[in-house]
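Q: What would the 3D arrangement of this be:
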Amino acid sequence: MDGWHDAADRFGVPRTDAVLLALNLYGLQTRLGARVRLQVSVPVGAQARTIVIAAGRPDSPFTLADSGQLFAGAELVGAAVRTDVDDAVSGYLRCWDGTAWRAATINPASRSKCTGCAPCPTSLEPTADPRLDTEDELHLLLDGLRQQLPHGGSLRDLHEITVSTACYESEDAALEAMMVLRKVLRSRRIDARIVLLSSVVRSREAFRWLAEHVGPFGLFLTADCVTRRNLILKKTKADLLPELMPALLADAREAGLDTSFTYIVGLDSTKDMEPFLSAMLPQVTLFPSLQVFQAHTPVMDGLHTPEADEFSYFLNARRIVESVMVDAANNLVPEPWRCYRSLWYESYAGQPLEGPRR
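A: Below you'll find the predicted structure:
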């Protein structure tokens, strides 16, 4: 822990952020399944937040006692108020603001069937997410979400519904699925923005069609990495060249869509990561999902860039993003609820982060 704290102090990062970043990076030594979802307070007594991490990692310094106490070595650093297996389900609620759930994530294309991207832990998760294509099936999915609501809650409270699966194999298939989803939402008078995580929706015609027929709509381009794309990613992602991605987001913005992207910090060297982020970040209207690379197996351990052996690599990635966003005069900040594997927790660019954390 002294090493994390020293690095955090050098980069001007709160020590709480360093502990949570390390927990995401190294996972738990405790055997709780391949992957677990925690509501955790760091330090003990702090407001709880949701993170999703690897478990059963023998080289991790973190252990979780039966009491819920979280230790780094022998030092008590936090407490888990809830622990769940992170299974692949059809949908769940997010962004609790103290009065209502404001977002949901759904997986109508059966995320557990999506394979091919080496850094993704989906194939390790227990599955309970059948493919849901028809209007009737989507209504059943939304009925399931409604049952998760607190008393007096409504799905009309939702501001955003994210479709997180990357299982649409073509642009046309993705467009058709988005149209069916919007039709179902309109029938229930749910006006939430639909956000799609995808790399197959690429054409200007598709962006204009989505703005006209499905909006409000946001595209999170699943960029994920710059180098070794043919080795690491499935074909429908790998065949999109990184140098084309900034213009793609610019086209989507021009069509009237919200734009962002996903990227896994830990796969690329700094010299490859920095120019890519510098080109992408000015094109976003929603803060990107910049995820800490998590190794769940020895095979996945071999995917990271050698630079990621150093904790300071991740703190430097924070600094790069903050610098680019300032230069782009972009006032966006990370939304703590949106990314469970984040680089940021308590602060961003020296300022405290506010808002929902789960």
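Q: use CA for all of it now, contacts and neighbours both
A: OK.
Q: Might one say that S112 is in contact with A88?
A: Yes - counting by Cα atoms under 8 Å, S112 does reach A88; the two are 6.0 Å apart.
Q: Spell out which residues are contacts of both of the two.
A: In terms of Cα atoms under 8 Å, 6 or more residues apart in numbering, S112 and A88 are both contacted by the residues T122, E125, T127, D129.
Q: which of the residues you listed are buried?
A: Buried by 16 or more other Cα atoms under 10 Å: T122, E125, T127, D129, out of the shared contacts of S112 and A88.
Q: One more, please, to line up against the first structure:
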Amino acid sequence: MLRDLSHLEEVASAWKVNAEDVLLIALNSSGARSSLTRPRMRFKLRLDSRPSDPLFLILSLGRDNSPFELDEHELRLGGQRVGHVEGIEDDDAVLGYWRNGRKMLTLNSNARSQCTGCVFCPNTLEDASDPRLRTPDLNAYFAALTTDFGMQDLSAVDTVTVCTGCFLYEHLAVEHLADVRAAMTDYGCTGTLHFLSSVLTTDGGLDQAAELGPFHLTMTAECFTNRPSVLKESKARLAPDAMVAILAAAMNRGITTDFTYIVGLDTPAEAAEELAKFIPATSTFPRFQTFQAHNPFMDVYRAPGSDTIEWHLDMRRRVERLFVDTPMRPQWWQNYRSPWCFTFAGEELAGPRI
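A: You can find the predicted model right below:
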């Protein structure tokens, strides 16, 4: 992927991409060698080239063939330090966590750790503290949250995201989302209710979701080829055209729309052809996530050539061409595996990265 700092500079210059973004793409794709014993760790990283602009990462460890090495204090590429590490901790499945300061609250409120369907997902590697929550539990959790962080209520929270793959049926998802909205209202939050899932698909379900508004649906598309082998059944049965139709129907109801996509499972040409169909039904920048293989089994599912940095930069360029004429732009705080952190198509990206 990358050999050392000189190779990094060569690649960045050849592709006209800032070196930090090239480094982060390679790091997310390669993982790191480490003496730490957990399979995944989350931490704050201050790159030596941008020490005043900290960012957050969640990284697979134990990758013995990676050019990157991580310990409790620093990140190295080819034996040379490239950044300072802070606040390293096990990436277990927790009940909730903040993004964008305290403006976005992510809830794993339906036991996300129990979902083990997709081959690229690290849930099977994680410890868990994310039980299913019902209305009384949600209110108790919000009460504890406001107390722990010295908040009077949740009125300053812009978005509450329900991030889980454990709903077997649409009606169960809608019932839970209604519970979350009710608890949000009880704690003064009028912000967006955001749902990442592939189970919200029918006109009736979308109608109910719209009534919980403001509502944001992120369709978990993930990939376009080899779907039955890569995805759990509830995702695999949705063809790309069907997902586009669902997103368009959601948009027509005033719902904010986007999708998740794992970079590294399809060829760039196949990906670009299908992604172009999604743009008219997408109202905010999708969550493009660099594929993180946590073990040799997961490596089997990589698209041919995706173990090289050039493959990833080609894919990045193709996606930029699709979105450059739209107002949609990526934000690192929304997605710590993004192919874009500091620039997009040559434009500087502003905003928080934690």
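Q: Any idea what the TM-score is?
A: The TM-score (TM-score structural alignment, normalised by the length of structure 2) is 0.94; 348 aligned residues with a Cα RMSD of 1.5 Å.
Q: before we move on, the earlier item: between S112 and A88 of structure 1, which one's more packed in?
A: S112 (24 against 20; other Cα atoms under 10 Å).
Q: Now for that one: which residues touch it?
A: By Cα under 8 Å, 6+ apart, the neighbours of S112 of structure 1 are A88, T122, S123, E125, T127, D129.
Q: Tell me the counterpart of the first one in structure 2.
A: Spelled out, it's A88 of structure 1. With TM-score structural alignment as the criterion, A88 of structure 1 lines up with A93 in structure 2.
Q: Am I right that that match is in contact with N123?
A: Yes - judged on Cα under 8 Å, A93 of structure 2 makes contact with N123 at a distance of 7.5 Å.
Q: just the helices in the stretch 201-350 of structure 1 please.
A: Using DSSP state H, counting those that start in this stretch, the helices of the stretch 201-350 of structure 1 run over 204-213, 229-232, 235-238, 245-254, 270-280, 298-301, 311-327.
Q: What does G79 of structure 2 correspond to in structure 1?
A: G79 of structure 2 maps onto A74 in structure 1, by TM-score structural alignment.
Q: do L70 of structure 2 as well
A: In structure 1, the residue paired with L70 of structure 2 according to TM-score structural alignment is L64.
Q: Same check on E274 of structure 2?
A: Matched to structure 1 by TM-score structural alignment, E274 of structure 2 sits across from F276.
Q: can you check L27 of structure 2 too?
A: Match for L27 of structure 2 (TM-score structural alignment): L23.
Q: Pull the contacting residues for the closest residue to that match other than its chain neighbours.
A: Distances taken as Cα to Cα, 6 or more residues apart in numbering place F62 nearest to L23 of structure 1, at 7.0 Å, with adjacent residues excluded. Taking Cα under 8 Å, 6+ apart, we find F62 of structure 1 in contact with L23, Y26, G27, L28, Q29, T30, L70, F71, A72, G73.
Q: number of nearby residues for the last one?
A: It refers to G73 of structure 1. 12.
Q: which residue packs closest to it, ignoring adjacent ones?
A: Of all residues not flanking G73 of structure 1 in the chain, P61 sits nearest, at 5.4 Å (Cα to Cα, 6+ apart).
Q: hang on, that neighbour packs against A72?
A: Yes - P61 of structure 1 is within contact range of A72, at 5.3 Å (criterion: Cα under 8 Å).
Q: Around the residue mapped onto A249 of structure 2 from structure 1, how many other residues sit close by?
A: Applying TM-score structural alignment, one finds that A249 of structure 2 aligns to D251 in structure 1. Applying other Cα under 10 Å, we find 20 residues neighbouring D251 of structure 1.
Q: So D251 of structure 1 sits against R204, correct?
A: Yes - judged on Cα under 8 Å, D251 of structure 1 makes contact with R204 at a distance of 6.2 Å.
Q: show me the contacts for L240 of structure 1.
A: S199.
Q: what's the answer for N110 of structure 2, then?
A: With Cα under 8 Å, 6+ apart, N110 of structure 2 has these contacts: D130, P131, R132, L133, T164, C166, F167.
Q: What is the burial count for the last one?
A: When you say that, I think you mean F167 of structure 2. For F167 of structure 2, the neighbour count with other Cα under 10 Å is 20.
Q: And for the fifth one?
A: T164 of structure 2 is flanked by 21 other residues according to other Cα under 10 Å.
Q: For the longest helix along structure 2, give me the average deviation versus structure 1.
A: Criterion DSSP state H: the longest helix present in structure 2 is helix 170-186. Here the mean offset of helix 170-186 of structure 2 against structure 1 after fitting is 1.1 Å, by mean Cα distance after the TM-score superposition for structure 1.
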